[in-house]
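[1] I would like the atomic coordinates for the input below:
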Amino acid sequence: MRIAVVTESFLPSANGVTTSVVRVLDHLAAAGHDAVVVCPGPAPRSYAGFPVVEVPAFSYRGFRAGIPSAGLVRALDDFRPDVLHAASPFGIGAQALVAARRRGVPTVAIFQTDVAGFARQHGLAVTAPTVWRWLRHIHSYADLTLAPSSATLADLAANGIGRTRWWGRGVDTTTFHPQHRRTEPGRALREELLAGAGPGTALIGYVGRLAPEKRVERLVRLASLPGARLVAVGDGPSRPGLERALAGTGARLLGRLDGPELARAYAALDVFVHTGTTETFGQTLQEAMASGLPVVAPAAGGPIDVVAEGMTGYLYAPEDDDALERAVRVLVADPQMRARMGEAGRRRVLPRSWEALGEAILGHYRDAIAQTASTRV
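    Alright, predicted model coming up:
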């Protein structure tokens, strides 16, 4: 197959959309398919042997947003895809879906970003109905819309978006593994993070973008819990304020980490905490579970499907900071419970390979192609 992947985010940006697109491209390359990537610039010139076409873009709160342009349409016309994959379409993805419909190209859209929730977190709640109207319009051009969780599928249905199916997210259980804690670099990192802390101190960790929509200010009260030290991995516009709020607490902000460094950071932790309430999935939860950590996350959106309440961690009422703190306190105080939940969490994510999800999305492509062909008869 020839697949045109139009994505609102790509390398070097690190986020859930980029990760999913990269994993899909890896699978397409391994399976012998052909692809082109269209994304906001700047970006690499190629990935996995596939050409990457940049479109003009602007920055907003640390995001690079692509601008619809004639270059995008030219890229599609030059490549002549069998199917269009629109990753989290909103701007250039919307243009691509419209262009594909006019050319009779089958389309699969991936709903991955809760844009309406993002608007609310940035003080723009009044715009949420307008955002949903725009999303309905965008997805009306998609033959299939794939979403990563039952909560997201319900949101789409409630807001009038149809032709939906489930398509989850995989996790690399080889890269993210508890064994990193026992290696020499892993032990050294943990010793560094615990320097000056009392015996038995537990490391509470957060990994993700440091931005208003992630509600990272909620981490501050966790930094003062007895017997615990806070570790945050990531970067973003909220970092300066978070650094000021955590000054003098002993908390450690490690900045953005990737690859082996990120895997070691996960494995060095004792408890993983997620604070955002607008996640359509929650990939960092899976990575933490693969690393053998119990997780604490809001009972909203994607985490509802990821976390087995009381078995692999705890789900708290999304707006209840006291409930968040209570759940973390329980885990900080009970190393045996942490070990049991961490082991159960790893077992839960072991079957969720990117290879299986890559094969699944190829099936969705074929279904979209067959559906388009049947309407032409």
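[2] going forward, measure contacts between C-alpha atoms and count neighbours the same way
    Noted.
[3] quick one: list the elements packing against the helix or strand harbouring residue 116.
    Using DSSP states H and E, residue 116 sits in helix 115-121. Judged by 3 or more Cα pairs under 8 Å, 6 or more residues apart in numbering; DSSP states H and E, the packing partners of helix 115-121 are helix 128-139.
[4] off-centre distance for the helix holding residue 116?
    16 Å (Cα atoms, centre = their mean, to the nearest Å).
[5] for the comparison step, fold the sequence that follows:
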Amino acid sequence: MRIAFFTDTFLPQINGVAKTLSKFVDYMERNHIEYKIFAPSFKEQEFYSNVIRAKSFKFVLYPQCRLSLPNYFAISKQLDEFNPDIVHVVTEFNMGLCGLKYARSRNLPLVSSYETNISQYLEYYNLKFLESPSWKYFKWFHNKCDINFCPSIATVDLLKEQGFGNPKLWERGIETDKFSPELKDPSFKKSINAEGKLVFLYVGRVSPEKDLEIFVNVAKRLNEKYYDKIHFVMIGDGPSLKDLKDMAPDNITFTGFLTGDALTKAYASSDVFLFPSPTETLGFVILEAMSSGLAIISCNAGGVSDNLIDGYNGIACREKQEDDYYNAAEKIINDESLRKNLANNARAFALTKDWDRTFDGLVKDYESLLLEKPTMDKEQCS
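    Got it, this is the predicted structure:
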């Protein structure tokens, strides 16, 4: 099987889309699946023989993605030589459009991923007037595809509500050896002056759609009663960082962007993951926190609801309901056995999320579509 991927985000960027695709690359290499990835260029990037880069610039609305300037004719020539069996468009922007055009011009099976709720982000950027046209565009794009893979049941349901054709669940895994409670390091709490304290952690993009004012406000309210017992850590970067720093109490540590051992140690050395974002299609960081053995307090919206089991591996909160997060945090502060039970169950749940199993399922879906394609061709020609 030969697969061509088109994406507007890839390594060295670090986000759920790039992470999933890079893990799939490892899987394809191990299983001798041929592939080509068409992705944007970056100033600092590693060389991959199967990755073809196009000039790109930052997408102002959502900097996790880049707007590429692909040369369609050059890409078509490369793809004709590669002769793909199937095309997978990972994002809906310039690179995705290039893949869509090529697949349809060659009558190839075409699948897509729906990874980011950009239409839902618009309200946070004072662009709600674009919500309806953006949904129309995404619906047009994805309805050109034979299958639209979604990272959660909630996202499948959302696309069905919006009139998208053929949404299908493609679950995701987690590296349970990399994100592990075994990596706990006492030096982490010491470095942030939080020795002997309960650490509440957030990891992710620091941006309006994450509702991080809730994180800061809950910290302030908890400090009125528990200041000597608690500390807060926010890992990540983004457009809201300066404003959050300005409003934050002195026991919130902002680390900036962390990767590798520094990130996994921070996860494992914290105690509670506090995540108020209501806009996730999956919420990879929830799985990373669970795998690291943290109790979860999270907004029970979007893709998070696939993995958060209220009272078992975390405490579910309603969207934008600050009191829910405060009450959950206070409950955990005052009940150590509850925190430990939630943390142990979170780790056990994460151990069921195997990457190879999820990729095996994706490849089977590819194979099923390839078997259907001759029938589709006959129907289109009749």
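[6] quick one: TM-score?
    Overlay of the two chains. TM-score (TM-score structural alignment, normalised by the length of structure 1): 0.93; 368 aligned residues with a Cα RMSD of 1.7 Å.
[7] so the helix holding residue 116 of structure 1 corresponds to what in structure 2?
    Using TM-score structural alignment, the residues of structure 2 aligned to helix 115-121 of structure 1 are 118-124.
[8] which residues touch that stretch?
    128, 130-131, 134-135, 208-209, 279 (Cα atoms under 8 Å, 6 or more residues apart in numbering).
[9] sec struct for residue 26 of structure 2, please.
    Secondary structure for residue 26 of structure 2, judged by DSSP: H, G, I helix; E, B strand; the rest coil, is helix.
[10] residues near it, how many?
    Residues lying near residue 26 of structure 2 (other Cα atoms under 10 Å) number 12.
[11] how much space separates it from residue 379 of structure 2?
    36 Å (Cα to Cα, to the nearest Å).
[12] try residue 223 of structure 2
    66 Å.
[13] buried ones in the helix or strand where residue 23 of structure 2 lies?
    If you go by DSSP H and E, residue 23 of structure 2 is part of helix 16-30. For helix 16-30 of structure 2, burial by neighbour count (16 or more other Cα atoms under 10 Å) applies to 16-21, 23-25, 27-28.
[14] what residues does the following helix or strand past it touch?
    Going down the chain from helix 16-30 of structure 2, the next helix or strand is strand 34-40, by DSSP H and E. For strand 34-40 of structure 2, contacts defined as Cα under 8 Å, 6+ apart pick out 1-10, 28, 50-56, 66-68, 95.
[15] PyMOL command to pick out the buried ones of those?
    Buried members of those, defined by 16+ other Cα under 10 Å, are picked up in PyMOL with:
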select buried, resi 3+4+5+6+7+8+9+10+28+51+52+53+54+56+66+67+68+95
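[16] now, the contacts of strand 34-40 of structure 2 that are in helices?
    In helices, judged by DSSP state H, the following of the contacts of strand 34-40 of structure 2 are found: 28, 95.
[17] now, the contacts of strand 34-40 of structure 2 that are in strands?
    Judged by DSSP state E, those include 2-6, 51-54, 56, 66-68 as members of strands.
[18] quick one: the helices in the stretch 101-250 of structure 2?
    All helices of the stretch 101-250 of structure 2, identified by DSSP state H, counting those that start in this stretch, fall at 118-121, 131-142, 153-161, 186-191, 212-226, 241-247.
[19] any chance of these in TSV, with distance to residue 76 of structure 2 too?
    What follows is these, written out as TSV (distance: least, Cα to Cα, whole Å):
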stretch	distance to residue 76 of structure 2
helix 118-121	29
helix 131-142	20
helix 153-161	30
helix 186-191	50
helix 212-226	43
helix 241-247	42
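[20] want to throw these into TSV with distance to residue 327 of structure 2 and mean neighbour count?
    Shown next, in TSV, are the helices of the stretch 101-250 of structure 2 (distance: least, Cα to Cα, whole Å; neighbours: other Cα atoms under 10 Å):
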stretch	distance to residue 327 of structure 2	mean neighbour count
helix 118-121	27	18
helix 131-142	33	16
helix 153-161	26	18
helix 186-191	24	14
helix 212-226	9	18
helix 241-247	21	13
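[21] looking at those helices, which is nearest to residue 269 of structure 2?
    Smallest distance to residue 269 of structure 2 across the helices of the stretch 101-250 of structure 2 (Cα to Cα): 6.5 Å, for helix 186-191.
[22] and the contacts of the closest one?
    If you take Cα under 8 Å, 6+ apart as the criterion, helix 186-191 of structure 2 is touched by 195, 265-266, 269-270.
[23] switch the cut-off to 7 Å
    195, 266, 269 (Cα atoms under 7 Å, 6 or more residues apart in numbering).
[24] what is the nearest of the residues you listed to residue 80 of structure 2?
    residue 266 (46.3 Å).
[25] residues near the closest one, how many?
    Neighbour number of residue 266 of structure 2 under other Cα under 10 Å is 24.
[26] quick check: it is in a helix.
    Yes - under three-state DSSP, residue 266 of structure 2 sits within a helix.
[27] now for the helices of the stretch 101-250 of structure 2, which one comes closest to residue 325 of structure 2?
    It's helix 212-226; of those, that one is closest to residue 325 of structure 2 (Cα to Cα) at 6.9 Å.
[28] residues making contact with that closest one?
    Against helix 212-226 of structure 2 from outside (Cα under 7 Å, 6+ apart): 248-249, 276, 322, 325-326.
[29] can you rerun that using 10 Å?
    200-202, 205-206, 227, 229-234, 240-241, 243-245, 247-252, 274-277, 320-327, 329-330, 333-334 (Cα atoms under 10 Å, 6 or more residues apart in numbering).
[30] write the PyMOL selection for whichever of these are buried.
    This is the PyMOL syntax for the buried subset of the contacts of helix 212-226 of structure 2, where burial follows 16+ other Cα under 10 Å:
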select buried, resi 200+201+202+205+206+230+231+232+233+234+240+241+244+248+251+252+274+275+276+277+320+322+324+325+326+329+333
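[31] roughly how far apart are residue 151 of structure 1 and residue 194 of structure 1?
    For residue 151 of structure 1, the distance to residue 194 of structure 1 equals 38 Å [Cα to Cα].
[32] would you turn the contacts of stretch 118-124 of structure 2 into JSON lines with distance to residue 338 of structure 2?
    Converted to JSON lines, the contacts of stretch 118-124 of structure 2 look like this (distance: Cα to Cα, whole Å):
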{"residue": "128", "distance to residue 338 of structure 2": "40"}
{"residue": "130", "distance to residue 338 of structure 2": "44"}
{"residue": "131", "distance to residue 338 of structure 2": "41"}
{"residue": "134", "distance to residue 338 of structure 2": "43"}
{"residue": "135", "distance to residue 338 of structure 2": "42"}
{"residue": "208", "distance to residue 338 of structure 2": "31"}
{"residue": "209", "distance to residue 338 of structure 2": "30"}
{"residue": "279", "distance to residue 338 of structure 2": "27"}
